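Enquirer: give me a model of this one.
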Amino acid sequence: MTISDFTLLKKILRPKRIYNLYYFKPVEGFSLDSRTLKKGNVFVALKGKYKDGYQFIKEAKEKGASLIIAEREFFLDGLKIPYFVVEDSLEAIKKITRYIIKKKRPFVYAITGSVGKTTTKEMLCFLLEEKFKVHKNYHTENNLLGVAKTVFDLKDEKILILELGTNSLGEIRDLSELIFPKVGIITFIKPTHLEGLKTLKNIYEEKTSLLKVNPNIKAVLNKDDPYLRKVDFCKKIYWFGKSKDCHLYARFLKRDFKNSFFLIQDKFLLKLPLQFEGFIFNILAAILGAHLKGISFKKLVKRMNNFCRYPWGRMEMKRIKRFFILNDAYNSNPFSFKESLKIVERFPQQKIAIIGDMLELGEKSIYYHKILASTLIRAGIKYCLLMGKFTFYLKEELKRMGYKKVFHFSSHKKVAQFIK
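Expert: Got it, this is the predicted structure:
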């Protein structure tokens, strides 16, 4: 985005002090990272947990930054670019984000939920990009900085798909106020990020706050989730799930070694190239969301049969020689862990589970690790190899239940040595 008018930039940011105004030139976009900054970008120096963007102002200048935004002065001989001193760099980022959304007016989809956000985002993008120019978050960049970075990179795309993450109360509401979504998709309410959110009720309140900013938002919700079924405050709710009273529903047909088969709306055959049927909820959310842009269910299901962008580390099945490996290691949680064990339970071969800590479960961390014991035994796991602070309690629970082949290790290297 090009801003040629200095007074407009001043109006957006309301800086405390301005230096080197004489050198002002039209700015070409915004950057939070000096490593990826392009010539003509405004560089916003932000103080992070580990690094302070203030330290990279010189590098940004050398790369061709057109203007600097920071919370304190920076004096460098020959700087010769405008320099805005602001009260709060984060607030400056929010102001820029709001301005770009207001100016470019993309059709915004916002996706949140305890699990399945990234997969749903990738599926929705895949379904829409055949007909529209689409822009989305990169990987899981779903906090304020990730959302801002995505908006900063918006060009002429008409549709913007934003995955919104949270680990503390109020984050989803703040992000929603920045982007003002027209469609809000929520996948599941499950026990994740309890360290910051504390309770399932808080998770529900936090996730559904996405739907409380735009009074005309179209909500796309999972009717199979008991918490989401409580939502009744939106004017327009579109339900997906496995029952026929949903706007979009799926019926499981069969599975073979590589695929699972579903019938959508009792009409359209969908082949899911995975053993994990749980992805059907992501698929339904994406199809229903895309349908709101006028694409028929028939066309969407047909295109969905060609989808292959399943994110790494989420129910990822691989075969290496005589071994089958199911990788669900990315930010695992109690819900996805139990779902992955349902797949493992089907295989008659000898099974080994390698388990690390599930993080951000707060005061219930010990509880959620211990309750996995019965699921592991039911899945027929022959060896349990554990590593981490909280898996120690899982080991104790397994032993209490009479399971003997459980081992706890202090490092990845020792786990690998044991397997060899």
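
Enquirer: okay, CA-based contacts and neighbour counts for the rest of this
Expert: Will do.

Enquirer: which parts of the stretch 1-150 of the chain are strands?
Expert: 2-3, 17-19, 27-28, 30-31, 42-44, 67-70, 83-85, 107-112, 134-136 (DSSP state E, counting those that start in this stretch).

Enquirer: mind checking which helix or strand L263 is in?
Expert: L263 belongs to strand 260-264 when elements are defined using DSSP states H and E.

Enquirer: buried set for the helix or strand just after that strand?
Expert: Of the helices and strands lying after strand 260-264 in sequence (DSSP H and E), the nearest is strand 268-272. Neighbour-count burial for strand 268-272 flags L269, L270, K271, L272 (criterion: 16 or more other CA atoms under 10 Å).

Enquirer: with distance to I237 added, can I get these in a markdown table?
Expert: As requested, these are arranged in a markdown table below (distance: CA to CA, whole Å):
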| residue | distance to I237 |
| --- | --- |
| L269 | 25 |
| L270 | 24 |
| K271 | 27 |
| L272 | 26 |
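
Enquirer: N167: which of the residues you listed is nearest?
Expert: For these, the residue nearest N167 by CA to CA is L272; the value is 31.0 Å.

Enquirer: this one next, for a side-by-side:
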Amino acid sequence: MMIRKFGEIAEMVTGTAVGGEAAMLVRGVSKDTRTIEAGNLYVPIIGERFDGHDYAKEAYDRGASATLWQRDRGEPPAGVPAIIVDDTLAALQQLAARYREQLPVRIIGVTGSNGKTTTKDMIAAVLAESYNVFKTEGNLNGDIGLPLMILRMDESTELAVLEMGMRGFGEIELLTQIARPEVAVITMIGEAHLERLGSREGIARAKLEIAAGLRSGGVLVYNGDEPLIEKLLPAAAKPDSMSCVRFGTSDQNDLQLGRVGIEADGSSFTVGSSQEPVYHIPLLGRHNAVNALAAIAVGRHFDLTPEAIASGLRKAQPTGMRIEKLQAPTGLTVLNDAYNASPASTRASLELLGELTGYGRKIVVLGDMLELGGEEEQFHWEIGEFLTPDRYDYVFAYGPLSVHMAEAARLSFPPERVRWFADKEELAQEVASVAAPEDIVLVKGSRGMRLEEVVHKLMTLQL
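Expert: Model (predicted):
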């Protein structure tokens, strides 16, 4: 974590220190009084329904050594060392940028509509074979989370793999300018955030903002199967000297996916026409094998041997609720992919389920895909059309938009095999009533649908 003197931090954020000794050591940063640690700098964030300034005294009483304080919020609490700034969020971001400038750490930034968290995990696992590596925790990848992650890095960190998320234009550019990566990775361009960005081309423009913060001589690693990246890259902001590495399934890529095998404990694949080495990842699905190519590209950039890269990929620890394979006490297999959903990621998960062998019936549980803009009903209808009774046995849908998914699926399925629910408890009970121990259930939906609640029910219900 960042350890700096109180006076140094005031200089780093261009603020005014009051009520504290300039030489006082500050250890780490927190915005949450519930997790504050002794010596932390408290950062009061202002939200739509809360103001962190209301908790600054509590943070100090819990052990914080000082607080940032926004100038328009009056006087800081008596006796609490404070650094007065114009905007606490901007100050947090500036502090992270300055701290990053002071470190010799080499940074890899990862973005994309889908797969960025899993790709981040695979890249970090590969690099950890040879380096002291830090990676983004969970999904702390936005304008608050990324600065906090940078400030959590130790000065001994050699490489950091930082995830960069966004919901609108300009957000990734802000993050990449703070992090200044040596390598930037774009996993894919999907439909998430269409509501804000208007089109897939708009999404591609927003994702390409990651190149704007690349250091001179940096590397852009991107999915070469996406023509929008190729189309927009020439006009995108980027350093004068930048090299590119393309990965994907077509033969135009520098790293092309070869043979893929889906196994009980993950996926194995080769690169290009080579038979060796065979790489293995503890993740199910061809789409995850594609993203593993990005991890291989990053590993090669940092001079890891093929053996070290393969070893790292085998050890990757994916973040939860991303094709998480679970076994219920009843014997039922559940694929928990409930963290998020878009049309592209839903199709990828359905393709995986269709390819799996060794199970009885294949049961699909799908929730709404959110933030898709004016075409949201059509996207849900198309997923329903994608489902066919020769590959899947039952379809259970949840949420107001998933009505359209169910209606489309009913055109090809027997009516009793497609069911829509407004209640997750009822849905889980109905799945349990038709499922057998040898069956497999895929559960997928957007974060706002919280379909992990269905997963938890399926893990405890009797069949």
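
Enquirer: report the TM-score for the pair.
Expert: The TM-score (TM-score structural alignment, normalised by the length of structure 1) is 0.91; 415 aligned residues with a CA RMSD of 2.4 Å.

Enquirer: which strands or helices does the strand holding L263 of structure 1 pack on?
Expert: Counting contacts by 3 or more CA pairs under 8 Å, 6 or more residues apart in numbering; DSSP states H and E, strand 260-264 of structure 1 is packed against strand 248-255, strand 268-272.

Enquirer: ok, of the buried residues of strand 268-272 of structure 1, which one's closest to V415 of structure 1?
Expert: Within the buried residues of strand 268-272 of structure 1, distances to V415 of structure 1 taken as CA to CA reach their minimum at L272, with 32.9 Å.

Enquirer: residues in contact with the closest one?
Expert: Contacts for L272 of structure 1 (CA atoms under 8 Å, 6 or more residues apart in numbering) come out as N259, S260, F261, F262, I280, N305.

Enquirer: ok, now how distant is it from S340 of structure 1?
Expert: When distances are taken as CA to CA, to the nearest Å, L272 of structure 1 and S340 of structure 1 turn out to be 16 Å apart.

Enquirer: and what of E195 of structure 1?
Expert: For E195 of structure 1, the distance to S340 of structure 1 (CA to CA) stands at 23 Å.

Enquirer: of the two, who's got more company?
Expert: Neighbour tally, E195 of structure 1 and S340, criterion other CA atoms under 10 Å: the higher count belongs to S340, 20 against 16.

Enquirer: so what does that one match up with in structure 2?
Expert: Residue mapping for S340 of structure 1 onto structure 2 gives S349, with TM-score structural alignment as the criterion.

Enquirer: quickly find the element holding its match.
Expert: Secondary structure from DSSP H and E places S349 of structure 2 in helix 343-355.

Enquirer: what about that helix, distance to the chain center?
Expert: From the chain centre to the centre of helix 343-355 of structure 2 is a distance of 18 Å (CA atoms, centre = their mean, to the nearest Å).

Enquirer: same question for stretch 195-208 of structure 2.
Expert: Relative to the centre of its chain, stretch 195-208 of structure 2 is centred 17 Å away, using CA atoms, centre = their mean.

Enquirer: tell me which residues of that stretch are tucked away?
Expert: Within stretch 195-208 of structure 2, the residues that count as buried by 16+ other CA under 10 Å are E195, L197, S199, R200, E201, G202, I203, A204, R205, A206, K207, L208.

Enquirer: same check, this time on stretch 292-306 of structure 1
Expert: By neighbour count, with 16+ other CA under 10 Å as the criterion, the buried positions of stretch 292-306 of structure 1 are I295, F297, K298, L300, V301, R303, M304.

Enquirer: quick one: secondary structure of the first one?
Expert: It refers to I295 of structure 1. Reducing the assignment to helix, strand or coil with DSSP: H, G, I helix; E, B strand; the rest coil, the entry for I295 of structure 1 is coil.

Enquirer: that one matches what in structure 2?
Expert: For I295 of structure 1, the aligned residue in structure 2 is L304 (criterion: TM-score structural alignment).

Enquirer: quick check: that match touching S130?
Expert: Yes. Because the distance of 7.2 Å satisfies CA atoms under 8 Å, L304 of structure 2 is recorded as touching S130.

Enquirer: wait, A285 of structure 1 sits on I185?
Expert: Yes. The pair A285 of structure 1 and I185 passes the contact test of CA under 8 Å, sitting 7.0 Å apart.

Enquirer: overlap of the contact sets of those two?
Expert: Looking at what touches both A285 of structure 1 and I185 (by CA under 8 Å, 6+ apart), the common residues are V220, L221.

Enquirer: ok, back up a step: now for the buried residues of stretch 195-208 of structure 2: which two are most distant?
Expert: If you compare every pair in these using CA to CA, the most distant one turns out to be E195 and L208, at 18.4 Å.
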